[in-house]
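**Q** My questions concern the predicted model and sequence given below.
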Amino acid sequence: MPTRQLEILRLYRDLLRYSQTLKYTDVDFYLNRIKQEFAKGKLLQNEHEIVRQIEKGQEFLKNKRMI
């Protein structure tokens, strides 16, 4: 499996694991939103946009874990 796909899969799994730590957020809403975003991302063709979306997801996790 190419490195980019592994990176995306790792991000997806990390976001799903993060959902298990949520206390004040509707977990179903969060999970549906993650699934929607990854479904939209699957259609992306531009490498720059793909990298941008990956970085956006990683930054989200980084910021949430610091709190």
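**A** That came through fine.

**Q** Every contact and neighbour count from this point should use C-alpha atoms.
**A** Will do.

**Q** just the helices in this structure please.
**A** With helices called from DSSP state H, the chain shows them at 3-19, 27-42, 47-66.

**Q** any chance of these in JSON lines, plus mean neighbour count?
**A** Written out in JSON lines, the entries for these read as follows (neighbours: other C-alpha atoms under 10 Å):
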{"stretch": "helix 3-19", "mean neighbour count": "14"}
{"stretch": "helix 27-42", "mean neighbour count": "13"}
{"stretch": "helix 47-66", "mean neighbour count": "13"}
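
**Q** A further structure is provided below for comparison with the first:
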Amino acid sequence: MKVVMVLCIWVLVACSQEKPVEAAKPEGVIPQAQLRALEKAKAVEQTLLDADAARRAKADQATSPE
């Protein structure tokens, strides 16, 4: 009896007309979301570098003899 049920289920699954859903393919090698995240990270890095340069200049100005 179990064999008959398994065969019936197998036939129903094998004969189904549904096609597998394809995942959305990115347009390029790197997806746009990753490129935007990279651009934001570069902007944050530049902000940090500017703040560091300003801090160093201020420290140099404070320690230099006049």
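**A** Right, received. Where do you want to start? This is a predicted model, so every value here is computed, not measured.

**Q** Next, the TM-score between them, please.
**A** The TM-score (TM-score structural alignment, normalised by the length of structure 2) is 0.33; 24 aligned residues with a C-alpha RMSD of 1.2 Å.

**Q** Can you give me the neighbour number for residue 57 of structure 2?
**A** 11 (other C-alpha atoms under 10 Å).

**Q** Mind telling me what element it is part of?
**A** helix 32-63 (DSSP states H and E).

**Q** tell me what that helix is packed against?
**A** In terms of contact count using 3 or more C-alpha pairs under 8 Å, 6 or more residues apart in numbering; DSSP states H and E, helix 32-63 of structure 2 is assigned no packing partners among helices or strands.

**Q** how about that helix: buried residues?
**A** Residues of helix 32-63 of structure 2 include none that count as buried (16 or more other C-alpha atoms under 10 Å).

**Q** wait, isn't residue 54 of structure 1 in contact with residue 8?
**A** Yes: because the distance of 6.8 Å satisfies C-alpha atoms under 8 Å, residue 54 of structure 1 is recorded as touching residue 8.

**Q** Identify the contacts common to those two.
**A** Listed contacts common to residue 54 of structure 1 and residue 8 are nil; contacts here mean C-alpha atoms under 8 Å, 6 or more residues apart in numbering.
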